[in-house]
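> Sequence first, then the predicted structure, then my questions.
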Amino acid sequence: MSSTPTDARLMDGSGLARRLVEETAARAADLTRRTGTPPCLATVLVGEDPASVTYVRMKRARCEKAGIRSRHVELPATTTTAEVVATLEGLSNDPEVHGILLQHPVGPGIDERAAFEAIAPEKDVDGVTFSSFATMSFGLPGFVSCTPGGIMRLLDAYGVDPAGKRAVVVGRSAILGKPAGMMLLARNATVTYCHSHTADLSAAVREADILVAAVGRPRFIKGEDIKPGAVVVDAGYNPGNVGDVDFDTAVTRAGLITPVPGGVGPMTIAVLLAQTVDAAERQLA
């Protein structure tokens, strides 16, 4: 990463995530003492995609450090949708499992939405089901998608109040772009969604007081399009450890910006662990 030549401040997701995991570990230890049962997160991995294998291994290691028991289920790449659904339904009905994570993407042969919907809402600690999206959208108790949840915690930690701000979300995936926009809307931002069919994307980006880049294209957002002083949240992670924003040019205009890596990524796992303990507390109450 190049040096930061202007007054743009980096939003340190690694440090904030570390503090959240420490708080989560304390809650997990307290729950275990009170109930005799540690929180348990079940991870399900279909196939052997190297990135997914690494990511699941990382999540399980973080679970162990936070005092959360991890149960891992590996399914071959030839697994059918029905078999994945049956596995997730079994975990949903297991009282010893408090949270469930289906590592995604699951591969072209699986109906991912059908698989997600097999996860019981009270165990959907990754915030991927219809139920979780609805409760989040209506501001009701439930679980948020972890990456947008981490983004909101970052904004709060750096004193960014979305109320009255113009927020632009570039990307509209069901577990990142869409929920990020809904969470900003719930905090009284005026939200614009942009995507591959948006006409004159640069013009929309230039209006953003808060920009969330979640399009999955390396250095897609150029620095010259960043509004001076804007808050730039880069939720992209592409080969070569680069985000969706051209950091080197954006940092000369932004007021606050997340680095890649070390910004949004660590917060995603931290929120997953926190929501696992939330789920366990509710189920063991």
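It's in.
> When you work out contacts or count neighbours from here on, use the C-alpha atoms and nothing else.
OK.
> Show me the helices in the protein, by range?
For the chain, applying DSSP state H gives helices covering 13-35, 50-65, 81-92, 112-116, 130-137, 146-157, 177-186, 201-206, 247-250, 264-284.
> buried set for the fourth one?
Of the residues in helix 112-116, those scored as buried under the neighbour-count criterion (16 or more other C-alpha atoms under 10 Å) are 112, 115-116.
> Excluding its own residues, what touches it? List them.
Helix 112-116 is contacted by residues 81, 84-85, 88, 102, 105-106, 128-129 when judged by C-alpha atoms under 8 Å, 6 or more residues apart in numbering.
> want to compare, so here's the second one:
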Amino acid sequence: MILLDGKALASTIEKDITNEGSKLRNQGIVPTLAVVLVGEDAASCAYVNMKVKACERVGIKSIAKKMPENVSEEELLKIIEELDKNEEIDGILVQLPLPKHINTKLVLEAISYQKDVDGFHPFNIGRILAGIEAFAPATPLGVMNLLKNYNISVRGKNVAIIGASNIVGKPLASLMLNAGATISVCHILTQDLAFFTRSADIVCVGVGKPDLIQADMIKEGAVVIDIGINRLENGKLVGDVAFESVSKKASFITPVPGGVGPMTIVSLLQNTLLAAKNRKIKN
């Protein structure tokens, strides 16, 4: 069994981003990411802080817009419009989830697709589905880059994706399909989940349920990508995979933490750098 070390790979990619960003700054382009946070949700605040610190490490300028929980949808849309019109801002990220009184789809569509470094705009989603270059959501992009770095080809492989969210499962399925994999997308209504996972060469899971994937649910030598992150009552962070038992059967497996998480953050930085490069070309 080989650990897929996302933390180490992310660190290497960050060095490349730092160098590329330095070249852009020398040409008068300062890569800039605007992060919008609504409310005081502890997890959301932690994620935003991680993204801001990551920007600092690689020399990407970050602008944090923090608003109260009761901000109106109209006011939030106005702020996004202002950020969108600012030609010195390359990427805009709205931290999810948003409060229930705000239409999330409306907010995400308010960001122009050229600045949608989260890859959630329908335009970018459609291009990814069609196999055309676009901003891919950070977690699926991180998964694909992690597999590529370890020379794990998905071409001709059976891939089971557990979780069909718009943020992870669906876009990951598109990227896998574009790369030549045969895809099974499983979700809460799927009957006999193990039927799909046992026949898969690669299992990707991200639903937020500790120990969902057990050793008897995967075949010998499978590649296991644990995208889930859960905090137990004792404070320990775990994924959706029963790591101790599954790791004995897997050929490759991601740890939690230190696997997909760091790759998600660095993929966001890669998208922001790409947006800055696109601004340079446009100018």
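Structure's in. What do you need? Every value quoted in this text rests on a predicted model; they were computed, and no experiment measured them.
> okay, now V212 of the first structure: neighbour count?
By the measure other C-alpha atoms under 10 Å, the count of residues near V212 of the first structure is 27.
> Against T147 of the first structure, how distant is it?
Distance from V212 of the first structure to T147 of the first structure, counting by C-alpha to C-alpha, to the nearest Å: 11 Å.
> hey, what's in contact with both of these two?
With C-alpha under 8 Å, 6+ apart, V212 of the first structure and T147 have common neighbours A235.
> The first structure: matching residues for stretch 255-270 of the second structure?
Aligned by TM-score structural alignment, stretch 255-270 of the second structure falls on residues 259-274 of the first structure.
> Contacts for the matching stretch, please.
Here stretch 259-274 of the first structure has contacts from 10-14, 16-18, 20-21, 24, 59, 63, 66, 68, 125-126, 146-151, 233-237, 241-243, 247, 258, using C-alpha under 8 Å, 6+ apart.
> of those, buried ones?
Neighbour counting by 16+ other C-alpha under 10 Å classes 10-14, 16-17, 20-21, 24, 59, 63, 66, 68, 125-126, 146-151, 233-237, 242-243, 247, 258 among the contacts of stretch 259-274 of the first structure as buried.
> Who's the closest spatial neighbour of the residue nearest the centre of the second structure, skipping the chain neighbours?
Nearest to the mean C-alpha position of the second structure, counting by C-alpha atoms, centre = their mean, stands T139 at 2.0 Å. Counting by C-alpha to C-alpha, 6 or more residues apart in numbering, T264 is the residue found nearest to T139 of the second structure once chain neighbours are left out, at 4.5 Å.
> Can you report how many residues neighbour that neighbour?
22.
> what do we get in the first structure for S72 of the second structure?
Checking TM-score structural alignment: S72 of the second structure goes with T80.
> what about that match, distance to G107 of the first structure?
With C-alpha to C-alpha as the criterion, T80 of the first structure and G107 of the first structure are 10 Å apart.
> Name all residues that make contact with the closest residue to N124 of the second structure other than its chain neighbours.
Leaving out its chain neighbours, the residue that sits closest to N124 of the second structure by C-alpha to C-alpha, 6+ apart is A134, at 5.5 Å. Counting by C-alpha under 8 Å, 6+ apart, A134 of the second structure touches 119, 124-125, 127-128.
> before we move on, what about L175 of the second structure?
128-129, 131, 140, 144.
> overlap between those and the first structure?
Shared with the first structure under both residues aligned by TM-score structural alignment, their matches' C-alpha atoms under 8 Å, the contacts from the contacts of L175 of the second structure are 128-129, 140, 144.
> Determine which two of these are furthest apart.
L129 and M144 (15.0 Å; C-alpha to C-alpha).
> how deep is D225 of the first structure tucked in, by neighbour count?
Taking other C-alpha under 10 Å as the definition, D225 of the first structure ends up with a neighbour count of 18.
> Hmm, it is touching D200, no?
No - the criterion here is C-alpha atoms under 8 Å, and D225 of the first structure misses it with D200 at 11.2 Å.
> circling back to that earlier point, among the kept ones among the contacts of L175 of the second structure, pick out the one closest to P68 of the second structure, please.
P140 (30.1 Å).
> And C45 of the second structure, what's its match in the first structure?
So C45 of the second structure corresponds to V53, using TM-score structural alignment.
> that older thread, top of the kept ones among the contacts of L175 of the second structure by number of neighbours, please.
Neighbour-wise, those (other C-alpha under 10 Å) top out at P140, 25 neighbours.
> what sits against that one?
Here P140 of the second structure is in contact with 168-169, 171-172, 175, 264 (criterion: C-alpha under 8 Å, 6+ apart).
> so stretch 193-200 of the first structure matches what in the second structure?
Against the second structure, stretch 193-200 of the first structure falls on residues 185-192 (TM-score structural alignment).
> Can you give the distance of the matching stretch from its chain's centre?
How far stretch 185-192 of the second structure lies from its chain's middle: 22 Å, per C-alpha atoms, centre = their mean, to the nearest Å.
> Identify each buried residue in that stretch, please.
For stretch 185-192 of the second structure, the neighbour count (16+ other C-alpha under 10 Å) marks 185-186 as buried.
> End to end on it, go ahead and measure it.
First-to-last distance for stretch 185-192 of the second structure - C-alpha to C-alpha - comes to 13 Å.
> Which residues does that stretch contact?
In contact with stretch 185-192 of the second structure (C-alpha under 8 Å, 6+ apart) are residues 160-164, 169-170, 173, 193.
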